[in-house]
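> How does the following fold in three dimensions:
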Amino acid sequence: MNVPLVLPQFLDRAVSLYGEKEAIHCEGRSFTYNELNGRVNQLSRGLQDLGIRKGDHVAYLAGNSVEMLEGFYGVYQVGAVMVPLNIRLKPEDYVFILNHSESKVLFVDQDLYELIQPVKDQLDSVRHIIVHYKDSQTNEIDYDNWLATFSTETFDRTELDENDVCSLLYTSGTTGNPKGVMLTHRNNYLHALSTMHHLRIQDSDVLLHVLPMFHVNGWGSPFYYTANGASQICSRKATPESIIRAIQEHKVSILHMAPTVLNSILQYYDQHKPVIDHDVRVVIAGSAPPPAFITRVEEELGWEFIQVYGMTETSPLSLVSTIRSHLDHLSDEEKTRLKAKAGYPMIGADVRIIDDFGNEVPHDGETAGEVAVRSHGVMKGYWKNEEATAEVLQDGFMLTGDMGTVDEYGYINIVDRKKDVIISGGENISSIEVEGVLYAHPAILEAAVIAVPHEKWGETPHAYVVLRENMTATEQEIIDFSRSKLAHFKAVTGITFVDELPKTASGKIQKVQIRDAYWESIGKEGRKVN
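Reported below is the predicted structural model:
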């Protein structure tokens, strides 16, 4: 009899083999896998008591915590769908996502409740709001008190199929409103099996949750670290100091994070020279780092650097940049250059660089094409958006919208983003969404937003603006205007005033020319993708 590939099996394995081992340490609290399982059972009973049934959506607005980790398994046991929310959005963003997803219950940390309180009356489907770490001033259900009313005994799970949707993750694209990515149990399960192999996860590992779990479930970490009985450490807020302290105190062996966070750790190291005398692996995804950055991590920190590539729609990881054994003969400089690339396909992923006709480009490291992925991790589709689904799922492949090259060794390098998504501090920003806000400014006639490099955040939005005739506006005024209308990480950080924007014959703004003009203005050669 075939056993369906469903995620609660991972916690079952951990309980069976590592029941008395520390599962998670969170801000002074520690729980074994047996204790974590008991809390998961309490949560499932609580959700069932609230009327949550198979297929219902349950949203979480929370930092990395035991409450967030147990949410995945507690929600799945009743057959419901987890909807993790980005904690860096504005209240109106949550209105759209919660209503679009039809979420019925919202779990929220007390320190994030202020993002929900002003828009509570606009939430159409949310019936219950339950607050983690609730204070006496908040008039909502207290999570700890609520959880304590339910039994820790084994829960009679809803029957699950591996093709059932388990996660609904909202991601920014090239349109203003985010799209809900539907991932199935099978997607996440097989992604976990592949990723745990490539990252060499063992039961002796200690993971520090730095990457927020709302980011494709922290790149799937709640699943494959749990399956292996690894210990997990988390804090709802991560600073370079707290990260280093946790690594030292808990002998953390592996971390996942955005490049900006790693850069802040390097800066902290320069100032304080902390002593870390055990092996550490750091897993990074995002804009390709310069080889010198990798050298600093490996030589100064003494950590192993692992670059990966993925997107929410592919569960997410598809590429890894570790050095394969038959390439050990390469020089250190050549190896570092390869480590800085997005990498080669993980097991179970078929990743190709294709031209406009669907043909693979030469493996010459120069010819650019679109990155296309076929894998067990490719999403079921976008929730309530068949048109957008059809645009990206074609001929069995997920068209990523990223442009890349592939070299003679099969390593893929991302060279540009076809769809103009800006990645700032690990967050996706829709340039069209930012432009829409700028067009609301009374003095702006036209606006185009591109990504420009930023020392701290990797890249940030920069706007090219045409002002209306006989009207004026300063750069700071427009920056402040965008900050008042958008989450701050989405706001523009610079303005270039121009008389007109380059356009095609049909009137479409040509951002390639705008990017080239930017790079020329700062004395660098613009990146061009043919």
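> Going by C-alpha atoms from here, please, whenever you check contacts or count neighbours.
OK.
> Need the single longest helix in this protein, by residues.
Looking across the chain with DSSP state H, the single longest helix is helix 33-49.
> And the contacts of that helix?
Defining contact as CA atoms under 8 Å, 6 or more residues apart in numbering, one finds that helix 33-49 is touched by 11, 14-15, 18-24, 70-71, 73-75, 77-78, 146-148, 150-155.
> Might you specify the subset of those residues located within strands?
22, 23, 24 (DSSP state E).
> Second input sequence below; structure requested for side-by-side comparison:
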Amino acid sequence: MMMNHQLLIKTMLERAYKLFPKKEIFSRGLDRDMRYTYGDFYPRVCKLANVLQALDVKQGDKIGTFAWNNHRHLELYFAITCSGSVLHTLNLRLFPEHVIHVINHAEDKIIFVDEDLLPIVEKAAPQLTTVEKYVIMTDKDELPETSLSPVYHYEKLLAEAADTYDFPDLDENTPAAMCYTTATTGLPKGVTYTHRSIYLHSLAESLPDVLGLSERDAVLPVVPMFHVLAWGLPFSCTWMGSKLVLPGRVLTPEALCTLMEQEGVTMAAGVPTIWMGIYQHLDSGAKYDLSKLRYIVNGGSAVSKTQIAAFEKKFGLSILHAYGMTETSPVVLCSTMKSYMEDWDEEEQYAMRAKQGVLVPGLEMKIVNDEGEEVAWNGKEMGELCVRGPWITSEYYKEPERSAENIKDGWLYTNDIVTIDEEGFILIQDRAKDLIKSGGEWISSVDLENTIMAHPEVVEAAVIAVPDPKWQERPMACVVLKDGSNVTEQDILDFLKPKVARYWMPDKVQIIGEIPKTSVGKFNKKALRETYAK
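Next up is the predicted model:
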């Protein structure tokens, strides 16, 4: 028999302090940057845990954070969870009514807020029913003027607190954190993560054939810390002793490339809109030394094999596809090539790397068709991806009816329609609601988007279904071109003609200035449908 040892986040924190006290954390600030070590970080986390106790935070209380990717937010990640309360990262890009809903629904007791985000919280505050206190995080010596009350100064609270704290021995199934979905339809749904789920997810994420995190890495999480806990990277990197590079609020291509060069970043993680902005910046002639960057982790939505090849051939930058969702903590799939695939020809390799990848260790999956039968592993039959495992949610927070819609017989039904090939690599064809059915035939909007984005003058493309009296639905493409481009609708159609089946050809190509995005940078197809459905 083995020891019944509890899997707790505090062991991650203590390992970083004891084994990697010299490793750096760099945080880009509004007024000044912060550079310190895990050795400095630990006593500040202890101070913050004492502050929480002084503010009457009890185990199980929800603590909201309204902050960018910075060192104070990282301190909250560990002080809140390790002391037994629940970290609730608030998505600062949600609609105001959704911000109010998630705070009230989670029953947040205290909100920690970055100074520059005060106006959003001040506007919401009169409608918040459970928040008792606010703590402002600022580099300034005094609090800014604010309508919030009662209000405290983060650094002053820490200055008065003891720098030691005896973190409790919790049950590993104790709730540690929660995030809400971005909700393109209906209200956001809450997902609660436990110490056990975060621990096991961080362990799997760090494995060699997943993200391969190590002490040698310098990691730049561009993905927001309010979005699925920055894909778990703050926890995983701290545990592994990786240098963390936190970019703050300025996420321009220039700022990110400068940061990657300055801090010797070896891995960066974010959504395609970030990477396409960087591609255009580099393509315009900007020069940086990014030679230490092992790979870019791309999630949220796909990049095409053409884009992957362009990054690599032009700038020597390798893209690693990963897939997940709020309900899955998030990492489920990772497109790490198998050893013998290195002998494949270039086109085959890029086609494989454009897929979302294989299931990470620790999870189980099945892909089922409309009849509930598992599809063949032939890369052709489509079905819905279903997953289960120790970091997959078993329910939505206080939402039994919505839970029953997506979680059935112990499986999470993801609503992602996929194929799986003989190698076990999964390719997302579409969200169930975005798949286009034309004359009884399915059209993958994702595949069509990727084909359009292979055009050298195209920056972004989103494909939606529009009603059709004869065929039920037909595809329409919304396309953003490079600045100064003279490409026309017909040029796009001519480009597509030899590449896709005839019935896949869009009935309309609309050239637009910008594709609307969700709060986490994904294409907002709901907004496009509302604009163009008629």
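> Just give the TM-score of the two.
TM-score of the superposed chains, computed with TM-score structural alignment, normalised by the length of the first structure, equals 0.79; 447 aligned residues with a CA RMSD of 2.7 Å.
> how big's the offset between the longest helix of the first structure and the second structure?
Once fitted to the second structure, helix 33-49 of the first structure is off its aligned match by 0.9 Å on average (mean CA distance after the TM-score superposition for the first structure).
> In the second structure, what range does that helix match?
Mapped onto the second structure using TM-score structural alignment, helix 33-49 of the first structure covers residues 38-54.
> Any buried residues in that stretch, and which?
38-52 (16 or more other CA atoms under 10 Å).
> swap in stretch 4-16 of the first structure?
Result for stretch 4-16 of the first structure [16+ other CA under 10 Å]: buried residues 5, 6, 7, 8, 9, 10, 11, 12, 13, 14, 15.
> what does the last one align to in the second structure?
The reference is to residue 15 of the first structure. Checking TM-score structural alignment: residue 15 of the first structure goes with residue 17.
> check contacts around its match.
Contacts of residue 17 of the second structure (CA under 8 Å, 6+ apart): 38, 39, 41, 42.
> Next one: the last one from residue 58 of the second structure, what distance?
Think residue 42 of the second structure. Distance of residue 42 of the second structure to residue 58 of the second structure, given as CA to CA, to the nearest Å: 21 Å.
> again, but for residue 168 of the second structure
12 Å.
> Between the two, which contacts overlap?
Residues touching both residue 168 of the second structure and residue 58 by CA under 8 Å, 6+ apart: residue 84.
> any idea what residue 274 of the second structure aligns with in the first structure?
Using TM-score structural alignment, residue 274 of the second structure lines up with residue 261 in the first structure.
> tell me which strands and helices the host helix or strand of its match is in contact with?
Counting by DSSP states H and E, the element that carries residue 261 of the first structure is helix 259-272. Under the contact criterion of 3 or more CA pairs under 8 Å, 6 or more residues apart in numbering; DSSP states H and E, helix 259-272 of the first structure touches helix 240-250.
> In the second structure, which residues correspond to the helix it packs on?
Using TM-score structural alignment, helix 240-250 of the first structure pairs with 253-263 in the second structure.
> Show me what the matching stretch is in contact with.
218, 220, 245, 247, 265, 274, 277-278, 281, 288-290, 293.
> Mean per-residue distance, it versus the first structure.
With mean CA distance after the TM-score superposition for the first structure, stretch 253-263 of the second structure averages 0.8 Å from its match.
> matching residues in the first structure for stretch 407-416 of the second structure?
Going by TM-score structural alignment: stretch 407-416 of the second structure matches residues 393-402.
> Show me which positions of the matching stretch end up buried.
393, 397, 398, 399, 400, 401, 402.
> Name the helix or strand for the fifth one, please.
Looking back up the chat, that one is residue 400 of the first structure. Counting by DSSP H and E, residue 400 of the first structure is part of strand 397-406.
> and whichever helix or strand comes after that strand, which stretch of the second structure?
Reading on from strand 397-406 of the first structure to the C-terminus, the next helix or strand found by DSSP H and E is strand 412-417. Mapping strand 412-417 of the first structure onto the second structure (TM-score structural alignment) gives residues 426-431.
> One more: stretch 315-334 of the first structure?
Against the second structure, stretch 315-334 of the first structure falls on residues 329-348 (TM-score structural alignment).
> Ends of the matching stretch, what's the gap?
First-to-last distance for stretch 329-348 of the second structure - CA to CA - comes to 31 Å.
> Can you tell me what sits against that stretch?
By CA under 8 Å, 6+ apart, the residues outside stretch 329-348 of the second structure that reach it are 193, 197-198, 201, 205, 209-211, 228-229, 231-232, 320-325, 349, 352-360, 363, 391-392, 425.
> Break down the stretch 301-450 of the first structure into its strands, ranges please.
304-310, 317-320, 344-345, 349-354, 369-375, 381-382, 393-394, 397-406, 412-417, 421-424, 427-430, 444-454 (DSSP state E, counting those that start in this stretch).
> what's the most buried one of those?
strand 317-320 (a mean of 26; mean count of other CA atoms under 10 Å).
> By how much does that one deviate from the second structure on average?
So strand 317-320 of the first structure averages 0.6 Å relative to the second structure (mean CA distance after the TM-score superposition for the first structure).
> Roughly how far does the closest residue to residue 449 of the first structure other than its chain neighbours sit from residue 479 of the first structure?
Distances taken as CA to CA, 6 or more residues apart in numbering place residue 463 nearest to residue 449 of the first structure, at 4.4 Å, with adjacent residues excluded. Residue 463 of the first structure sits 9 Å away from residue 479 of the first structure, going by CA to CA.
> repeat for residue 326 of the first structure
Residue 326 of the first structure is 51 Å from residue 479 of the first structure, by CA to CA.
> Tell me how many other residues surround the counterpart of residue 183 of the first structure in the second structure.
Residue 183 of the first structure maps onto residue 193 in the second structure when the alignment is built from TM-score structural alignment. For residue 193 of the second structure, the neighbour count with other CA atoms under 10 Å is 27.
> circling back to that earlier point, what are the contacting residues of the match of strand 412-417 of the first structure?
By CA under 8 Å, 6+ apart, stretch 426-431 of the second structure touches 355-358, 382, 415-420, 435, 444-447.
> Report the mean deviation for it after fitting onto the first structure.
Stretch 426-431 of the second structure sits 0.7 Å off on average (mean CA distance after the TM-score superposition for the first structure).
> quick one: that stretch to chain centroid distance?
17 Å (CA atoms, centre = their mean, to the nearest Å).
> try stretch 232-242 of the first structure
Worked out by CA atoms, centre = their mean, stretch 232-242 of the first structure lies 17 Å from the chain centre.
> and it, how far apart are its ends?
Start-to-end, stretch 232-242 of the first structure (CA to CA) is 15 Å.
> Then stretch 403-414 of the second structure?
Using CA to CA, the two ends of stretch 403-414 of the second structure sit 12 Å apart.
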